[in-house]
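In: I'd like to go over a predicted model; first the sequence, then the structure.
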Amino acid sequence: MTAIEQRAAEQFRRDTAKHELTVLHDDGLHRHLRVAEPGSGHLWFELVTWPGGLTIRGDMGCYIFSCAKDMFDFFRRSAWGGGPNLHYWAQKADAGDIHAGVREYSADLLRKHIEDDLAALAEDDLAERLRVRAEKLGTTSDRLPAGAAAGCRAASAAYMAGLREELDDDLLGELPMWCIDDEGDALAGVRQFDYRPDGEPPFTFDADEWKVRDWSGPYVWCCHAILFGIGAYDRVKAEQPVPALSAAATADAEALAHV
């Protein structure tokens, strides 16, 4: 579960702690449900179904899904471990909210790519310094004198510290040149970052394959809401008494029982 998924799930539980279901229409596959806190319109949502389709709409956005004839049954059967099946359901989304959509840029994912690359660089840089130093001394990295190895580690640490200082100025600091919370700005900053300290190897990011879009918070929230609404609906249906048989139907049933 990504950070966005976790935050959205926790937010949904808080937001709907007092929500209740109102069935506005219930005729076979044609349903209209409203879920909201009684006496409040805050973070309300509605589920509307018809044969082959479902719409969720409300304060957190609007999404339309289509797949099976009975969409309530589709969401019940395809839930993942009792929770939203975000990947599969996204494939069945015909329309996403105009403000958030199904996926959105995540600065957290961008930071993770940066940190992963820097961790790999630090390891490779130290290994290369140890190799070069060992080669000059006619030995191997694992047999370097303690002083020589310590010098390599200090040089590598200084190299990485300078890189991070420049990266903070450009992108990660409090007042950076590029805004990491804006997708276009952040990617431009990453692609233009060029660390070239005197006498040291240069470093640039290779961000062409980076995935920096995650599930949007509203999409995850609405997926939780769909399961919440269906669950509440199922409980209401289960609590409804079975219609009593008419006297004539009861008599027919008893007659058949004695045939």
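Out: Great, that's in hand. Residues are numbered from 1 along each chain as shown.

In: C-alpha only now, for contacts and for neighbours.
Out: OK.

In: Other residues contacting stretch 81-92?
Out: For stretch 81-92, contacts defined as CA atoms under 8 Å, 6 or more residues apart in numbering pick out 65-67, 78-79, 102, 220, 223-224, 227.

In: quick one: buried residues of it?
Out: 84-86, 89-90 (16 or more other CA atoms under 10 Å).

In: For E183, which non-adjacent residue is spatially closest?
Out: Spatial nearest neighbour of E183, chain neighbours left out: Y105 (6.0 Å); criterion: CA to CA, 6 or more residues apart in numbering.

In: Test my guess that that neighbour contacts G217.
Out: No: if you go by CA atoms under 8 Å, Y105 and G217 don't touch, sitting 10.7 Å apart.

In: For these two, indicate the residue with more neighbours.
Out: Using other CA atoms under 10 Å as the criterion, Y105 and G217 rank with G217 on top: 22 against 18.

In: Report how many residues lie close to the nearest residue to the more buried one once chain neighbours are set aside.
Out: Closest residue to G217 apart from its sequence neighbours, by CA to CA, 6+ apart: A8 at 5.6 Å. When neighbours are counted by other CA under 10 Å, A8 registers 21.

In: Surely A8 and W215 touch.
Out: No: in this structure, A8 is not within contact of W215 by CA under 8 Å, at 9.8 Å.

In: now the helices for the protein?
Out: With DSSP state H applied, the chain shows helices at 3-15, 71-78, 86-91, 107-136, 146-167, 183-192, 217-239, 247-257, listed in chain order.

In: Same list, the ones you listed, but as a markdown table with distance to W50 please.
Out: Putting the helices of the chain into a markdown table (distance: least, CA to CA, whole Å) gives the following:
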| stretch | distance to W50 |
| --- | --- |
| helix 3-15 | 26 |
| helix 71-78 | 8 |
| helix 86-91 | 17 |
| helix 107-136 | 37 |
| helix 146-167 | 53 |
| helix 183-192 | 37 |
| helix 217-239 | 14 |
| helix 247-257 | 32 |
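
In: just the ones you listed: most buried one?
Out: Stretch with highest mean neighbour count among the helices of the chain: helix 217-239 (a mean of 18; mean count of other CA atoms under 10 Å).

In: How about residues contacting that one?
Out: Residues outside helix 217-239 that contact it (CA under 8 Å, 6+ apart): 4-5, 8-9, 11-12, 21, 23, 33, 35, 45, 47, 56, 60-61, 63, 72, 75-76, 83-84, 86, 100-103.

In: That helix to helix 3-15, inter-axis angle?
Out: If you take axes from the mean of the first three to the mean of the last three CA atoms, to 10 degrees, helix 217-239 sits at 50 degrees to helix 3-15.

In: Next one: the residue nearest to G217 relative to S106, how far apart?
Out: According to CA to CA, to the nearest Å, A8 and S106 sit 14 Å apart.

In: got it, and I56?
Out: Going from I56 to S106 by CA to CA gives 24 Å.

In: Looking at those two, which one has more neighbours?
Out: I56 (23 against 20).

In: In addition, the following structure is provided for comparison:
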Amino acid sequence: MTAEQRSAERFARETADHEMTVLHDDGLYRHLVFADPDGGFFRFDLITWPHNLFIRGDGFSFGFSVYPTDDMFGLFRGSSHGGINPGYWQEKVTAGKVWDWSEEKFRTWLVVEVASAESRHPGLVEAVGEQILHSDEHSTEYAETARHAVASFSHRDYRLRLPDEWELSFDDYSWEFLFACHAIVWGIARYDAQCTAGAVEVVECRPEGSFFEPDMAEDGPDGDAIVACTADDGRPVAVRLNPADRARLGSQCAPNGLLAAALIDASRPSGECGHRNAEWSCVLSPGHGGGRHSDIHGNWWTGGAA
């Protein structure tokens, strides 16, 4: 099993009960938290702003930056290829420990090295096994202890020597970096799934001075009304009203000052969650419906503040 495969299994195990909380979602400016609601380790935050993504977690933090790429979520989506892409992504790291000593690479090299010399130095493989690989006295977990084990090794006239770094490096991607790569891909997928489902709470009221005439209303989740409307400029939009506002407002779609209304620009392509819009600042949890409402349903778009 490779280091990437082990990291994938560990990430899945450590984050099995994680849930996403949106602290901020305004276009390219996001702050998403992923954690087990019952507590535990390996909480992590994804924070983005133009040209940058920062992941902060329990025991690891990494910064990524690319110019002129505005949305780093788009970069990771487009280059993940169904998994993680550490070789490409490490080039974008501006902060964080990408590389670390690989005990696996060192032990693999050592086994091959002594096996190739066994015929000229009988008993070498057994000696290395006793003194290094299976020794209670020496450890190969860290670079310093592995070097000490090699320096202490003795077998007749054979001299065991570590190659220079320019010849061969025993460094590999750190567990922190691989874990962060999995966290970013997984976190973006959770964010995209929530945007597609529209399961986001209302965060801001609609701007002042606008008024809509309802074209159709359907019952939504939690007794909310999902109302399909036509804006003043002809754009199809949708409004979510909670039960109290629905009873108070009657047929009015979204009068001035209604804080509970959430407006969606349905003319945007589906999946563009969190993009900026000069006129609207809103999110929606869509309901069930048919007719015109179902036509709009596939194109929910959650707008950022202007």
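Out: Happy to help now that I have it. Everything quoted here is computed from the prediction, not taken from an experiment.

In: what's the matching range in structure 2 for stretch 211-222 of structure 1?
Out: Residues 169-180 of structure 2 are where stretch 211-222 of structure 1 lands when matched by TM-score structural alignment.

In: gap between the two ends of that stretch?
Out: With CA to CA as the measure, stretch 169-180 of structure 2 spans 23 Å from end to end.

In: what about that stretch, distance to the chain center?
Out: Mean-position distance between stretch 169-180 of structure 2 and its chain equals 17 Å (CA atoms, centre = their mean, to the nearest Å).

In: Give me the number of neighbouring residues for the nearest residue to V227 of structure 2 once chain neighbours are set aside.
Out: Distances taken as CA to CA, 6+ apart put A217 closest to V227 of structure 2, at 4.2 Å, once the chain neighbours are dropped. A217 of structure 2 has 19 neighbours, counted by other CA under 10 Å.

In: what's the helix or strand for A217 of structure 2?
Out: strand 213-219 (DSSP states H and E).

In: residue contacts, H155 of structure 2?
Out: Residues counted as contacts of H155 of structure 2 (CA under 8 Å, 6+ apart) are 124, 127.

In: What distance do you get for it to M72 of structure 2?
Out: Separation of H155 of structure 2 from M72 of structure 2 (CA to CA): 54 Å.

In: now swap in P243 of structure 2 and tell me
Out: Distance, P243 of structure 2 to M72 of structure 2, using CA to CA: 38 Å.

In: returning to that earlier point: what about the residue nearest to G217 of structure 1, distance to P218 of structure 1?
Out: Going from A8 of structure 1 to P218 of structure 1 by CA to CA gives 8 Å.

In: And for P243 of structure 1?
Out: Applying CA to CA, the value for P243 of structure 1 to P218 of structure 1 is 40 Å.

In: With E123 of structure 1 instead?
Out: When distance is defined by CA to CA, E123 of structure 1 is 39 Å away from P218 of structure 1.

In: now D94 of structure 1
Out: In terms of CA to CA, D94 of structure 1 sits 16 Å off from P218 of structure 1.

In: next one: V132 of structure 1
Out: Applying CA to CA to V132 of structure 1 and P218 of structure 1 gives a distance of 52 Å.

In: same deal with A244 of structure 1?
Out: From A244 of structure 1 to P218 of structure 1 the distance is 44 Å (CA to CA).

In: Next, count neighbours for D38 of structure 2.
Out: With neighbours defined by other CA under 10 Å, the count for D38 of structure 2 comes to 7.

In: Just give me the match in structure 1 for it.
Out: Here D38 of structure 2 is matched to G39 in structure 1, going by TM-score structural alignment.

In: show me the contacts for the residue nearest to V227 of structure 2.
Out: A217 of structure 2 touches 225-228, counting by CA under 8 Å, 6+ apart.

In: any idea which residue sits dead centre in structure 2?
Out: I184 (2.2 Å; CA atoms, centre = their mean).

In: Give me the buried subset of the contacts of A217 of structure 2.
Out: Using 16+ other CA under 10 Å, the buried ones in the contacts of A217 of structure 2 are 225-228.

In: and those residues as CSV, adding distance to E130 of structure 2?
Out: Formatted as CSV, these follow (distance: CA to CA, whole Å):
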residue, distance to E130 of structure 2
A225, 74
I226, 73
V227, 76
A228, 76
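
In: Which ones among those lie within strands?
Out: Mapping these onto strands (DSSP state E) picks out 225-228.

In: between these, which is nearest V125 of structure 2?
Out: Taking CA to CA as the measure, V125 of structure 2 lies nearest I226 of those, at 73.6 Å.

In: Spatially, which residue comes closest to that closest one, not counting chain neighbours?
Out: Here the nearest residue to I226 of structure 2 in space, its sequence neighbours aside, is R240; by CA to CA, 6+ apart that works out to 4.7 Å.

In: Can you point out the helix or strand that includes that neighbour?
Out: Assigned by DSSP H and E, R240 of structure 2 belongs to strand 236-241.

In: Can you check what angle separates that strand from strand 213-219?
Out: Here the directions of strand 236-241 of structure 2 and strand 213-219 differ by 60 degrees (the same axes, to 10 degrees).

In: Going along the chain from strand 236-241 of structure 2, find the next helix or strand for me.
Out: Later in the chain than strand 236-241 of structure 2, the nearest helix or strand by DSSP H and E is helix 243-249.

In: what comes up buried for that following helix?
Out: Buried residues in helix 243-249 of structure 2, counted by 16+ other CA under 10 Å: 245-246.

In: Over which residues of structure 1 does the following helix or strand past that helix lie when aligned?
Out: Per DSSP H and E, the first helix or strand lying C-terminal to helix 243-249 of structure 2 is strand 262-265. Aligned by TM-score structural alignment, strand 262-265 of structure 2 falls on no residue of structure 1.

In: so the helix or strand just after strand 262-265 of structure 2 corresponds to what in structure 1?
Out: Reading on from strand 262-265 of structure 2 to the C-terminus, the next helix or strand found by DSSP H and E is helix 291-297. Under TM-score structural alignment, helix 291-297 of structure 2 corresponds to no residues of structure 1.

In: Can you name every helix or strand that helix 291-297 of structure 2 contacts?
Out: strand 213-219, strand 225-230 (3 or more CA pairs under 8 Å, 6 or more residues apart in numbering; DSSP states H and E).

In: so which of the ones you listed comes closest to D26 of structure 2?
Out: That would be strand 225-230 among those, by CA to CA, at 22.8 Å.

In: which helices and strands does that closest one pack with?
Out: Of the remaining helices and strands, those touching strand 225-230 of structure 2 by 3+ CA pairs under 8 Å, 6+ apart are strand 213-219, strand 236-241, helix 291-297.
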